[in-house]
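**Student:** take this sequence and fold it.
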Amino acid sequence: MSESRLFKMVYYLLEKGKSTAPELSEKFEVSIRTVYRDIDVISSAGIPIYATQGKNGGIFIADDFTMDKSFFTETEKEHILNALQGIIATDGKNSDELLTKLGALFQIKSTNWIEVDFSDWIQNNPKQDIFNLIKNAIFAKRLISIKYFGSNGKITERSVQPLKLIFKSKDWYLYGFCLMKNDYRYFKLTRIKTLELLTETFSPIAISPNLEKQINIKKTINTKLKFDKSMAFRVYDEFTDEVTEDEQGNLYVQVDLPDNDFLYSYIFSFAEYVEILEPQILREQINTKLKVMQKKYRT
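**Tutor:** The predicted structure is shown next:
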């Protein structure tokens, strides 16, 4: 007889409240006779489990039965379950057994409040496998080999010591030590085209808080933007800085943007509904790029 199955059955009944022998038989992949045998064993262990017949009958554990859960306050229990559910959401597997056990232990019904979907609206191309491979490599301290598309348009093969998975600005990034560059780097997960876990392991070097702060600093350019009022849904959605409005309804934002190719692709995503007011050098660079684009569309 599996002791693990008995515990799972107890947790399941505490979480759900009531079940039936056929339902338990299907869930735990045993015969109905085995279910009733398990009930007898659970009862003999001092747990008040009952089976009743009739229309509203079923198998249940007495409402006043509680397991030892006095270590945490009610708020702490909710925080533990919420944090655990957030972790499970990124795991992409049916690994909610611990969530069910803790919910039963704390006598709190868990709410399915978060879902992490690694596909995007256009490509529908999930990155769950890459996420999980990186997560496993971080825990096992194993090097990974990746083929990566850089912002310069070139693809490179790199060996990386993976240190962190970071969610920032609506995208997932890997933060690690790149052996090719001999420096710490961020890698956008959507740009990783292939990933392989290597057998070689590494010992992460402790990074001082000051050094980590320096690593996280990226060159930015302070930009003043003017948006057409039809872009209000994006402006208020994407900018946390103060947004001002003129009498015509145009919107103005002053924000630090990354000083790289991302800036241009981001600006062009607003098409004709945005104008760069400052700095002048950025206006000139945009104008140059527009002239190059115009040449390609001349007939």
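**Student:** contacts, neighbours, all on C-alpha from now
**Tutor:** Will do.
**Student:** okay, and Met67 sits in which element?
**Tutor:** Assignment of secondary structure by DSSP states H and E places Met67 within no helix or strand.
**Student:** thought it was touching Leu105?
**Tutor:** Yes - contact status for Met67 versus Leu105: in contact at 6.0 Å, counting by CA atoms under 8 Å.
**Student:** one more, so I can put them side by side:
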Amino acid sequence: MKIDRLLGIIVLMLNKGRVSARELSERFEVSSKTIYRDMDTISQAGIPVVAYPGLSGGFEIMKSFMIDRYWLSVEEMGSLFTAAKGIHQALGSPETKALLDKIQNLLNKAKVGRIPEEDHMAFEPLIMDLNPWGQREGIREQLDLLRACIAQKQRAIIHYVSSGADSVVRKREVEPVSLILKGNVWYVQAYCLYRKDHRLFRISRIEQIKLLETRAQPRLRPQLDALSWNSVWSEGMPCTVTLRFTPSARPRAADWFHPERWIEAADGSVVISTVLKVDEWLYGTLLSMGDTVLVEGPSWVAEELSRRAKKIAAQYRNLDT
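**Tutor:** From the prediction side, this is the model:
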């Protein structure tokens, strides 16, 4: 989008100073003519851009100019600080720490003169912690490797545990392009040279990553502003499932279903009927709840759950007592 490119150009010039038209056109993948038109647009918006000729020339924001911090309110800067803090907790990189310090400095300056009793930003009304509980060891190191791979536009070899019945470790040569945090799970969007398409890889299932000297090729890729669920990821059949949660399992029911869907039973249990995809995720989730949830219908789902539970129990029959 043009507005994203304009903002990116402004931030780059603020941070780097003088930037050539060639560097900008390569970075934003547009022509030099487009960059010159962008500079006119930026100047018309009130940001003075100076053009310097010659081999060391380029575009630069006038040194005497500084974007007024009050383009953002204290509350808006507080929101930026909260978001940056959450990102830093998840990545822990020097870059995110530097960003956090810069926003904190701007926020402190903007709050000068405020009476503490009137400043509801004296405490944090919103806290974002993007570092998930229970994350296995090594995820952050893998994130660092993949971020370096993306920044340097390199290819990588990954050893990936595939999903499905076979669950084998597959070796793939990929070109990582984006890291995605969905809920508490990290993914990498990468071009897979074997599949000849962009794929999503769950980072916790990557056993090894090796960066290659080979450069990644410029490719068109699907734009992801958010990671929405794709129905092809699940082979399950949608059907109406009726579940009865025991009183002790009400918190789990509250995690998944709005109370408006609940039917309160006299014994304190909760009955919920809703359309669910009957797949491996559903069976695994129900088994993890043990005897605190009962499938009341359909019967074939209850029978399959019973078969799986018996198979698990059979593994422990010969244990010494």
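**Student:** next up, the contacts around the residue nearest the centre of structure 1.
**Tutor:** Centroid-nearest residue in structure 1, with CA atoms, centre = their mean: Thr90, separated by 4.6 Å. The neighbours of Thr90 of structure 1, taking CA atoms under 8 Å, 6 or more residues apart in numbering as the test, are Glu115, Val116.
**Student:** try 6 Å
**Tutor:** Thr90 of structure 1 sits next to Val116 when contact means CA atoms under 6 Å, 6 or more residues apart in numbering.
**Student:** Leu197 of structure 1 -> structure 2?
**Tutor:** Here Leu197 of structure 1 is matched to Leu211 in structure 2, going by TM-score structural alignment.
**Student:** wait, a strand at its match?
**Tutor:** Yes - assessed by DSSP: H, G, I helix; E, B strand; the rest coil, Leu211 of structure 2 belongs to a strand.
**Student:** helix, strand, or coil at the nearest residue to it once chain neighbours are set aside?
**Tutor:** Excluding its sequence neighbours, the residue lying closest to Leu211 of structure 2 (CA to CA, 6 or more residues apart in numbering) is Ala156, at 4.4 Å. At Ala156 of structure 2 the chain is in strand, as set by three-state DSSP.
**Student:** I figured Pro126 of structure 1 was touching Ser119, is that so?
**Tutor:** Yes - in this structure Pro126 of structure 1 lies within contact range of Ser119 using CA atoms under 6 Å: 4.2 Å.
**Student:** tell me who's in contact with the alignment partner in structure 2 of Gly249 of structure 1.
**Tutor:** Taking TM-score structural alignment, the alignment pairs Gly249 of structure 1 with Gly268 from structure 2. Going by CA under 6 Å, 6+ apart, Gly268 of structure 2 touches Pro247.
**Student:** for Gly268 of structure 2, helix, strand, or coil?
**Tutor:** coil.
**Student:** could you pull out the helices for the stretch 201-321 of structure 2?
**Tutor:** Using DSSP state H, counting those that start in this stretch, the helices found in the stretch 201-321 of structure 2 span residues 250-256, 280-288, 299-314.
**Student:** how about those helices in a markdown table, adding mean neighbour count and distance to Leu220 of structure 2?
**Tutor:** Listed next are those as a markdown table, based on neighbours: other CA atoms under 10 Å; distance: least, CA to CA, whole Å:
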| stretch | mean neighbour count | distance to Leu220 of structure 2 |
| --- | --- | --- |
| helix 250-256 | 13 | 37 |
| helix 280-288 | 13 | 32 |
| helix 299-314 | 13 | 43 |
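**Student:** figure out which of the ones you listed is closest to Thr240 of structure 2.
**Tutor:** Smallest distance to Thr240 of structure 2 across the helices of the stretch 201-321 of structure 2 (CA to CA): 10.5 Å, for helix 299-314.
**Student:** thank you kindly, that will do.
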